[in-house]
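> compute the structure for the input listed below.
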Amino acid sequence: MKDPVFFLWQNNQRWKTGFFIFTVLMLFVFFAWAETVETNRPAANSTYRAVPPHKSLAASPQFVLIDDFNLPEWKNKRGGIWHLRNATAKVVKVGRTKEDARNPKFGSSLQLLFDLPKSKEMSFTSSLQKLDASQADLLVFSCKFYPDRKKPFSGSLRVVLEDWRAKRAVVDVTASCAGEKIWNEITLRKDDFRDLDWDQLNSISFVLVSGAQPARGGMQFDEIAFYGPNDVFFESNLDNLKGFPKTIFAEARRLQLLKIKEDKALMREIAKDTWKYFEAAQNKQNGMIVDHVRLGDAPLASNYTSPTNIAMDLMGLVAAEKMRLISSEEAVRRTREKLKVVENLRRWKNLYYNFYETTKLSVTRGFISSVDNGWLGVALVVVRQAFDQELYREATKILNRMDFSEFLDYDNNQLSLGFDSEKNELIQTHYGMLVSEARATSLLGIGKGDLTEDHWWSLYRTPPTSWSWQSQKPKGKQIDNGHVYYFQGYYQYGSMKIVPSWGGSLFEFLMPTLILDEKEKAQESFGTNNYRAVQAHKDYALIKQGYPVWGLSPAATTNGRTWKYGEYGVKDVGVKGYPDQAVVTPHVSFLALNAAPQDAIANVRKMLEFKMYGEYGFYDSIQVKTNKMNTQYLALDQGMSFLALANYLEGDILQKLFHQDPIGKAALELWKKERFFEE
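Model (predicted):
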């Protein structure tokens, strides 16, 4: 029989030995797991630490994310396409691997496997779409670089930034990225990229150079972003502007306006506030008005403009001078400066591209819009009449070289939406409806002699009755005017006959009245039609839908941290009919001052009861069911509001200036033949 004491001692020793072995094994497993986790976890001093690993860097305003490679498409977050340039490489495999630099459970990264002959290079490049990163401090990204260990690597891995001048700055990251097991977080200071203009960056590239020996191996990249201490994208664009609102809501001013009883006094005060956009939201170097600014939790300051925005600005200077908000001398000086900029903008056949970046004035897209060029042409007519002694020659020079027949589709005698210079083709979609914002462009082209009068009669009053997809079957009759055989059709809204627009938005009906005196000179067509459109909108919103205010039209609305431009209307007065999402925009109430002034003013007064007023006047839209508003200003909508107010307050001054020009007089002759509702 064994000694019981010895037996207990012996079993205790075995237990201790087993426990020791178990502990060692568990520690081994733990450290192995920890190493794996650390591979995907930012260091304690990581730039990425401000954003939780399960969230995108785009969630933080401190980052301007270029790419995290989590989506299947080869397009970065700024819209640029990634291109591989590797003509000399034997083998290059590019793909996404399910190994994210920040989140081990989700996401992916870019992986390139290479086999490069000696003294050669390959690059992976993407456009930054003229990004303004001037307020960024760092370029950050994560990387791994693992050349074949059997062959010594004598080359280099570089990151290259290129600015708008095609000037390149190169930083070697070979040693910083070396290693296959762990992600290396690279932080490159702005000073590392010497002599670059960070106001406009064109591209980013990762370049591999093989050196004296062939290079074979792999590399990975992830979480490429520009980083700064504040809202980088906003601050980078903001520093280009002349000014920006200091507060989101101008509550004291709104309450002050509510107390004003006299209509014209109220409209004049709102006009003063609305004009502030054009004083402040312009590039401080060249004076170009920017497309929009936005306030609130996700502020924005855009860095591009369009011919229509420029037109609003030019006519705004005329209106501001007539309203005595600026002196005649200042109006002429500022208009001359802007015309010089317009004169030097890059053009296609002397017609202007749809968007220009406002810092360096480069073209952002190779599309040329017919209606945008039309509004610029209209503004030039107004300018040369308003400042005929000082600027007639400059405005006429630009106007005369614009040829609107370039937009004409000779198959149907209608204007195309525009020309795609990259594809070298006219867009096969047209401004086919007579009741649209494009009718001002048509009249301008006819007045200049670029288009014939037959073009006017080739526009649809309504589509033919055989087009069954339209919102209602039109009534009317065929007309033969001796040149063109057309259908003089109309829709029905209640007891009212109305010639519809495409979408049923008030903007389509009323924007041309900024410069066209349709109320007095086209009473039997547009004058009556515009009034009825306002009444239809008023009835639809207030009576049928029970909204507190009316005015459905394209507007900017909130979309998370950003925004979207939506099209809204009353379907019953639109051929296709834009949707109604209870989004009301103030600018159409000001446009309606011409057609139905008392209705418009009553609506403006009602809108003042909502907290949607800022330093530059009314914000762009409000969802009247939820009271959710977009605290944003658009140059187009601010321009339409201000010009409409100027006409109301100063005796339709812009209409008079346009019609005293030979181009504007041509419209009067056409209108004499137009009868919308003649039985």
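> alpha carbons only for contacts and neighbour counts from here, please
OK.
> leaving aside the residues adjacent along the chain, what's closest to K538?
The shortest distance from K538 to any non-neighbouring residue, by CA to CA, 6 or more residues apart in numbering, is to W550 (5.5 Å).
> ok, now I653?
Take I653 and drop its neighbours on the chain: the residue closest to it by CA to CA, 6+ apart is N647, 5.4 Å away.
> would you do the same for the sequence below? I want to compare the two.
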Amino acid sequence: MRLRPLAAAAAAAALLLTGATTASAGGRHHDDLGLSRHDRADLKRWGHDTWTSFVAMTDETTGLPADNIDASLDPATRSGYTSPTNIGAYLWSTISAEELGIIGKREARQRMKQTLATLATMERHEPSGMFYNWYDEATAAKLTVFPTGETIYPFLSSVDNGWMAAALMVVRTAEPSLRRQADALLEPMNFAAFYDPAANGGIPGRAGLLRGGFWAAPPAGTSTPGTVDGTPVWFTNNHYDITNSEPRIASYIGIARGQIPPAHYYATARTFPASCDWDWLEQRPVGVTRTYEGIEVFEGAFTYRGMHIVPTWGGDMFEELMPDLFVPESEWAPKSWGVNHPLAVRAHIEHGMVEAGYGYWGFSPASDPFASYAVYGVDAIGMDPTGYPSDAEKTNVDAGYEGCRPATNPTPTFGDGVVTPHASFLALPYAPREAVQNLRNIETVLGAYGDGGFYDSVAVRSNTQADRYLSLDQGMVLGALGNVLGGGVLHESFGTRQVEKVLRPLIGQEEFSAGVIK
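Next up, the predicted model:
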């Protein structure tokens, strides 16, 4: 169905913008979001339908979810592959579904028990205890060829194993009867396998960085030979070197479990230095230098619409807020994440509703309405010089680098904006009314909704819909609802006293250069 979305959504714009211009610095408690009974009913209904997509994606024998499924929810359209992230998303979504009353305790326990039992049989990299990146969801076998025929070089990803470990940490706390099963899977996972102490800029004594991962055998592309516990591996050439991105979940877990030094958190960059050596960035950062854990940190921020914001790599909601599903960052770090998260949400709202004029907002990597998969974001608050665009035309913003090079595209004209519903769910703790209204418009005006909940993305001007469901994105939806409507179940289950004792003082001491410009 093709509707005319912009005119129909115009009446909601004023409501959305009221909240966008007054977003507070810091999230609110889960029971203090100001949601009406109608809001909660819609959120519960959306959660119920989202769970329906997980049931359809999950193999009945293995208990493993497929990576994706078509909007028809026909099991024959399951992708034929899954990942540690997808499996983790199914586990924490099961916890949320039980907490929301979508399924009963017995069903939730049985589903998780089945999945954990399958995980125990799956091939892993024994020296590190980590899971490979791709498995067949119907057989649980490690894949070496995708269903398309493309060769897979077996890879171990730091961030994907981070999401798996996060899910196991949630399960072991939320369902004590499964603690032994979850612990048996979690305990061998050693995030030190990804940690490179030499990636420290040549500064003696400075903490290192996480690698993207490693291959268990020589891959086709470039890599760096090394060892994990004496076993040869081939490391990625990249390290995760910025703070505001999804790999921080692996950092949090490695630090909390004593496998990575706490100072590693401050070895990553808030932005790169404000120097002409870094003028490939799309704008020059502002900020001051502070010292934490013996490390000098440039507290850099980008400037956007009257705000200073610590950017993600792509300016997307996934990098900014997915780790916040597990670590209550705004509560534990009120002067850093407690300021930045609501401002990033405000930036998404103002970009979609004002700057680009889409009538909708919320941009994050997702299924591409015109192809298979693509990255979307608010380019002006992303560090990627090629940009995570907010539209199908891939419009790139470049404000120039003050004192070093001129702007190339400071005030672009945006085209067919692509919004991703899971971004609005992630934003719920910081702009609840605005998020609910945005989602209502996506459902009722655009019609980007099916039996399994919101379709993965929609290009709003042409109303071209990516009519499929992804485990990862559906997991963000149910994870957010588990926190917002389920009493913070993921926060409480992940952020145990032991985890809080390590992480809260570490991240709580920091002060970002983020804030509203006065």
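> tm score of chain vs chain?
Superposed pair, TM-score by TM-score structural alignment, normalised by the length of the second structure: 0.77. Supporting alignment: 418 aligned residues with a CA RMSD of 2.1 Å.
> give the burial count for S372 of the second structure, as a bare number.
Here the neighbour count serves as a burial measure; for S372 of the second structure (other CA atoms under 10 Å) it reads 10.
> and Q535 of the first structure, what's its match in the second structure?
Alignment note (TM-score structural alignment): Q535 of the first structure maps to R346 of the second structure.
> helix, strand or coil for its match?
Using DSSP: H, G, I helix; E, B strand; the rest coil as the criterion, the local structure at R346 of the second structure reads helix.
> how close does it sit to W361 of the second structure?
10 Å (CA to CA, to the nearest Å).
> please apply the same query to G515 of the second structure.
Following CA to CA, the distance that separates G515 of the second structure from W361 of the second structure is 21 Å.
> who has more neighbours, those two?
Counting neighbours by other CA under 10 Å for G515 of the second structure and for W361 shows that W361 has the greater number, 34 against 20.
> which position in the first structure aligns with the more buried one?
Alignment of W361 of the second structure against the first structure is given by TM-score structural alignment, with W550 as its counterpart.
> can you classify that match as helix, strand or coil?
coil.
> can you tell me the mean distance of the longest helix along the second structure from the first structure after alignment?
The helix of greatest length in the second structure, counted in residues with DSSP state H as the criterion, is given as helix 37-57. With mean CA distance after the TM-score superposition for the first structure, helix 37-57 of the second structure departs from the first structure by a mean of 1.2 Å once superposed.
> and that helix, how far out from the chain's middle?
Taking the mean of its C-alpha atoms, helix 37-57 of the second structure sits 20 Å from the chain's own mean (CA atoms, centre = their mean, to the nearest Å).
> mind listing what's buried along that helix?
Along helix 37-57 of the second structure, the positions that meet the burial threshold by neighbour count (16 or more other CA atoms under 10 Å) are 39, 43-44, 46-57.
> ditto for stretch 302-317 of the second structure
Counting neighbours by 16+ other CA under 10 Å, one finds that the buried residues in stretch 302-317 of the second structure are 302-304, 307-317.
> what range in the first structure does it sit on?
Counting by TM-score structural alignment, stretch 302-317 of the second structure lines up with residues 491-506 of the first structure.
> related to what we said a few turns ago, aligned to the residue nearest to I653 of the first structure, what sits in the second structure?
Counting by TM-score structural alignment, N647 of the first structure corresponds to N483 in the second structure.
> which element is its match on?
Applying DSSP states H and E as the criterion places N483 of the second structure in helix 471-484.
> mean shift between that helix and the first structure?
Overall, helix 471-484 of the second structure averages 0.9 Å from its counterpart (mean CA distance after the TM-score superposition for the first structure).
> between helix 37-57 and that helix, find me the angle.
With axes from the mean of the first three to the mean of the last three CA atoms, to 10 degrees as the criterion, the two stretches helix 471-484 of the second structure and helix 37-57 enclose an angle of 140 degrees.
> list the buried residues of helix 471-484 of the second structure.
Under the neighbour-count criterion of 16+ other CA under 10 Å, helix 471-484 of the second structure has 471-484 buried.
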